[in-house]
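In: sequence-free structure coming up:
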C-alpha cells in the first residue's frame, strides 16, 4: 500500500502521525514519524549544487 501511494508521485516518503495525537506548535514528538520509501532518492529541489 505504501509504495502504491508514494511511487507514482515520485515522493521520497510520507510523514505519519498517531491518530490520537494532538499537534503542539514547536514541539518535536515521537507521535510524528517520517517513513522513507526503500531506494528513494531525495527530491531534486533539496540537492545541493556544485561549490
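Out: Received, thanks. From a predicted model like this one, the values you see are computed outputs, not experimental measurements.

In: from here on, contacts and neighbour counts on C-alpha atoms
Out: Will do.

In: Figure out the helix or strand that residue 5 lives in.
Out: Using DSSP states H and E, the element containing residue 5 is helix 2-6.

In: Next SSE downstream of that helix?
Out: Following helix 2-6 in sequence order, the next helix or strand is strand 13-17 (DSSP H and E).

In: Comparison target, given below:
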C-alpha cells in the first residue's frame, strides 16, 4: 500500500532530527521478490 502525505516515520523523528541538526536522514525498507520456477500468467512455464 502506498502512503501519500507526511509519513508517520517523519512525524515521529522530525523534532529530534531538527534539535540535533541532522542534515540527512536515510530511511528505507526491503522489497523482496523471489521466483523459483519460470512463471507465465501465474503458472509454472518451462519456456519462462
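Out: Alright, I've got the coordinates. Keep in mind it's a predicted model, so treat the numbers as computed, not measured.

In: Overlay the chains and give the TM-score.
Out: After superposition, the two chains reach a TM-score of 0.29 (TM-score structural alignment, normalised by the length of structure 2), with 20 aligned residues with a C-alpha RMSD of 2.1 Å.

In: Which elements pack onto the helix holding residue 5 of structure 1?
Out: Contacts defined by 3 or more C-alpha pairs under 8 Å, 6 or more residues apart in numbering; DSSP states H and E place helix 2-6 of structure 1 against no helix or strand at all.

In: Leaving out sequence neighbours, find the closest residue to residue 6 of structure 1.
Out: Counting by C-alpha to C-alpha, 6 or more residues apart in numbering, residue 6 of structure 1 lies nearest to residue 13, which is 6.4 Å off, once chain neighbours are set aside.

In: Tell me, how many residues neighbour the one you found?
Out: Here the neighbour count serves as a burial measure; for residue 13 of structure 1 (other C-alpha atoms under 10 Å) it reads 20.

In: Can you give me the buried ones in the helix holding residue 5 of structure 1?
Out: residue 6 (16 or more other C-alpha atoms under 10 Å).

In: Roughly how far does the residue nearest to residue 6 of structure 1 sit from residue 32 of structure 1?
Out: The spacing between residue 13 of structure 1 and residue 32 of structure 1, counted by C-alpha to C-alpha, to the nearest Å, is 13 Å.

In: Ok, residue 2 of structure 1 next?
Out: Distance, residue 2 of structure 1 to residue 32 of structure 1, by C-alpha to C-alpha: 16 Å.
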